[in-house]
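S.K.: The sequence and its predicted three-dimensional model are supplied below.
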Amino acid sequence: MKFATYTVDGAMHYGAAVDGGMIPLNDTFPQWDSLLDVVKAGGLMDLEEAAQGQTPIHHEFQYEMVLPNAPRILCVGVNFPDRNAEYKDGSDQPKFMSLFPRFASGFTGHDRPLIRPPESHMLDYEGEVAIVIGKAGRRIAQKDAYDHIAALTLCNEGTIRDWVRHAKFNVTQGKNWDCSGAIGPWLVPFRDEAQLDDARIITRVNGEVRQDDVLSRMMHPIRREIEYISTFMTLQPGDIIVTGTPTGSGARLDPPQYLAPGDVVEVEVNGIGTLRNTVEDEAT
């Protein structure tokens, strides 16, 4: 089952996404104000039980970023071998992973527009799998890493490319423009390692495949990501780790092909779904 955050007539809800619409569940669980509260309480299975046999009530709605109040979002950069080769610096596989923070304000929901700012038209796409932590932990061993995952979702980790090069040692300012990326459409509860180990990422722009790779080729697998990150910080329920994007982003094409108003970007992963977004210029 899939669980989403969405709005109807300006009011925010969470519920089960099924064929034909949404089954609202927030009134059923008044103790949990948001999906983040559900994750923190370990309540996804309770939502699933409550939704069994129910019919959708909301048919007209708008998806929101699936955890709009996510406390911490960490992204893993340059995590596929072909992506590392794109830098053409002759470097071997790095011993340690690249990490940077993103904030929830930088993401919108499924079927919503990514916003291209007037300061730069170098808006790029990066299709990725994101994991949501469900159990707190520090110095988590790789063999135990998957026990700490509550759910999976998708990310288009939209980037303003020239702004990631404004400084010598960080990319934060190019990664956090309002609504430049998307996370969603929903959370899929994590039950089996095959959901990650056999996952394949495909990113399409206007129907053209731009990225296509499998998570098993990651230089730093998700078990290692959890182990490494939890070494220096205690992972908490609701934390999101965006696990890395394959080669094929617009900046690396010849010539570069950045996103423009009217474009449609789709990130598809088997077993999770498809995250779809259009592109619009920021209203000024």
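M.R.: Ah, there it is.

S.K.: make it CA atoms for all contacts and neighbour counts henceforth
M.R.: Fine.

S.K.: Let me see the ranges of the strands in the stretch 101-250 of the chain.
M.R.: Here the stretch 101-250 of the chain has its strands, by DSSP state E, counting those that start in this stretch, at 107-108, 112-116, 123-124, 127-133, 149-156, 159-160, 181-189, 200-205, 208-214, 240-242.

S.K.: right, and those strands - which one's nearest residue 279?
M.R.: Between residue 279 and these, the shortest gap by CA to CA is with strand 112-116, which sits at 4.7 Å.

S.K.: Pick out the residue closest to the middle of the protein.
M.R.: In the chain, the centroid-proximal residue (CA atoms, centre = their mean) is residue 155; its distance is 2.6 Å.

S.K.: any idea how far that residue is from residue 6?
M.R.: Using CA to CA, to the nearest Å, we find residue 155 at a distance of 17 Å from residue 6.

S.K.: would you list every one of the helices in the stretch 1-150 of the chain?
M.R.: 35-40, 44-51, 81-86 (DSSP state H, counting those that start in this stretch).

S.K.: can you tell me how far residue 186 sits from residue 6?
M.R.: Between residue 186 and residue 6 the computed distance is 10 Å (CA to CA).

S.K.: anything in contact with each of those two?
M.R.: Counting by CA atoms under 8 Å, 6 or more residues apart in numbering, the residues touching both residue 186 and residue 6 are residue 66.

S.K.: Between those two, which is the more surrounded one?
M.R.: residue 186 (31 against 25; other CA atoms under 10 Å).

S.K.: ok, and the closest non-adjacent residue to the more buried one?
M.R.: Excluding its sequence neighbours, the residue lying closest to residue 186 (CA to CA, 6 or more residues apart in numbering) is residue 4, at 4.4 Å.

S.K.: Check residue 40 too.
M.R.: Among residues not flanking residue 40 along the chain, residue 237 sits closest, at 5.0 Å (CA to CA, 6+ apart).

S.K.: okay, pairing it with this:
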Amino acid sequence: MRNGSPSFGAVNDTASPTASIVDLSTRMPGVRNLSDLIAQQRIGEARSIVETASPDPTVDVALSAVTYERTLPSPGKIFCIGVNYGGRNAEYKDGQDAPTKPSVFVRFPSSFTGHEQSLIRPPESPQLDYEGEIVAVIGTGGRRIARADARHHIAGLTLGNEGTIRDWVRHAKFNVTQGKNWDSSGSIGPWMTTLDEIGEFENLHLTTHVNGELRQDDTPATMAYPIEFQIEYLSTFCTLEPGDIIFTGTPTGAGARFDPPRFLEPGDVVEVSVPELGTLRNGIADEVIS
């Protein structure tokens, strides 16, 4: 949001305190947001505009002057991969061997908010937990995508906090839907980094801090099911489409795994970081019931 109106653009020099946004909504008629850009297969066109555009102070703004919505305002299918990083299976004390296929569940768009927005703890439960993740954004759709071709179907990567209401994922057997879909319990952002700026996925260093304390620390190199395999697997049973997103798994160290558990409370700040992707930051607030 810029001056109260929705807009989107490309960030120049994300590491600089004077970073700015090249506005694309005014330079690309018919494209309202990143979801539209991906659906219309126009990322290459946007890149060319950014590389050649002259600064325009009437529309281009400082990064510090915007309010963030979730990175994709209208995501398609939202897949989440569970129990994927090294050591995660051992967190489940059920005596079962490591699975041979990934755990998959889905979430709804309304369960996510944007960077610098509050994650909402509902009055029905105090067990709001964090899960820092790398999120893959599908740019080119397909069915039965080969693992070797998977990277060509990714528009870019962003960050996610796959916030969970823990006691609600245990209301019944074989489902987690209730605990994973509370409004604004998770987040996506701050932006999407295109693949030309990302090297090997295995080298990405994912960390999650709560109030400055390191809680999660890992790389995709320890994933049981790498990102490319996830695309191959998911596209086997359904067609992946531009704008679909995949939460690719969270490392060990979520609050529920401490003894006693360390759930999020109002005033806490969660930061999910990968150097190449930025930092996704969210505070915590209780839901206001009118």
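M.R.: Structure's in. What do you need? A quick note: this is a predicted structure, and the numbers were derived from the prediction, not measured.

S.K.: Tell me how the two chains score on TM-score.
M.R.: Here the TM-score for the pair of chains, by TM-score structural alignment, normalised by the length of structure 1, is 0.94; 278 aligned residues with a CA RMSD of 1.4 Å.

S.K.: how far away is the counterpart of the residue nearest to the centre of structure 1 in structure 2 from residue 231 of structure 2?
M.R.: In structure 2, the residue matched to residue 155 of structure 1 (TM-score structural alignment) is residue 160. Separation of residue 160 of structure 2 from residue 231 of structure 2 (CA to CA) stands at 18 Å.

S.K.: ok so, going back, which among the strands of the stretch 101-250 of structure 1 is found nearest to residue 58 of structure 1?
M.R.: strand 181-189 (15.6 Å).

S.K.: What residues in structure 2 pair up with the closest one?
M.R.: Aligning strand 181-189 of structure 1 against structure 2 (TM-score structural alignment) gives residues 186-194.

S.K.: distance from the matching stretch to structure 1 after superposition?
M.R.: Its aligned residues in structure 1 lie a mean 0.5 Å from stretch 186-194 of structure 2 after superposition (mean CA distance after the TM-score superposition for structure 1).

S.K.: For the residue nearest to the centre of structure 1, give me its contacts.
M.R.: 126, 127, 128, 129, 130, 181, 182, 183, 184, 242, 267, 275.

S.K.: Turn those residues into JSON lines, columns for neighbour count.
M.R.: Listed next are these as JSON lines, based on neighbours: other CA atoms under 10 Å:
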{"residue": "126", "neighbour count": "22"}
{"residue": "127", "neighbour count": "33"}
{"residue": "128", "neighbour count": "28"}
{"residue": "129", "neighbour count": "27"}
{"residue": "130", "neighbour count": "24"}
{"residue": "181", "neighbour count": "30"}
{"residue": "182", "neighbour count": "30"}
{"residue": "183", "neighbour count": "28"}
{"residue": "184", "neighbour count": "32"}
{"residue": "242", "neighbour count": "29"}
{"residue": "267", "neighbour count": "26"}
{"residue": "275", "neighbour count": "25"}
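
S.K.: one step back: could I get the strands of the stretch 101-250 of structure 1 as TSV with distance to residue 54 of structure 1?
M.R.: Below are those laid out as TSV (distance: least, CA to CA, whole Å):
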stretch	distance to residue 54 of structure 1
strand 107-108	28
strand 112-116	27
strand 123-124	40
strand 127-133	26
strand 149-156	22
strand 159-160	39
strand 181-189	18
strand 200-205	31
strand 208-214	35
strand 240-242	29
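
S.K.: and of those strands, who's closest to residue 142 of structure 1?
M.R.: From the strands of the stretch 101-250 of structure 1, taking CA to CA, the stretch that ends up closest is strand 149-156, at 12.3 Å.

S.K.: The closest one against structure 2, how far on average?
M.R.: Average distance between strand 149-156 of structure 1 and its aligned residues in structure 2, after superposition and using mean CA distance after the TM-score superposition for structure 1, equals 0.4 Å.

S.K.: quick one: what's aligned to the residue nearest to residue 40 of structure 1 in structure 2?
M.R.: By TM-score structural alignment, residue 237 of structure 1 lines up with residue 242.

S.K.: What of residue 165 of structure 1?
M.R.: Match for residue 165 of structure 1 (TM-score structural alignment): residue 170.

S.K.: Help me confirm that its match comes into contact with residue 180.
M.R.: No. With contact defined as CA atoms under 8 Å, residue 170 of structure 2 does not count as touching residue 180 (11.0 Å).

S.K.: More neighbours: which of those two?
M.R.: residue 180 (23 against 14).

S.K.: show me what contacts the residue nearest to residue 186 of structure 1?
M.R.: Shown in contact with residue 4 of structure 1 (CA under 8 Å, 6+ apart): 14, 15, 16, 17, 35, 63, 64, 66, 184, 185, 186, 187.

S.K.: go again using 10 Å as the cut-off
M.R.: 13-17, 22-24, 35, 63-67, 109-110, 184-188 (CA atoms under 10 Å, 6 or more residues apart in numbering).

S.K.: corresponding residue for residue 116 of structure 2 in structure 1?
M.R.: Using TM-score structural alignment as the criterion, residue 116 of structure 2 maps onto residue 111 of structure 1.

S.K.: what's its match in contact with, if anything?
M.R.: 62-64, 182, 184-185, 264-266, 275-278.

S.K.: just checking, which of these belong to strands?
M.R.: Mapping the contacts of residue 111 of structure 1 onto strands (DSSP state E) picks out 62, 63, 182, 184, 185, 264, 265, 266, 275, 276, 277, 278.
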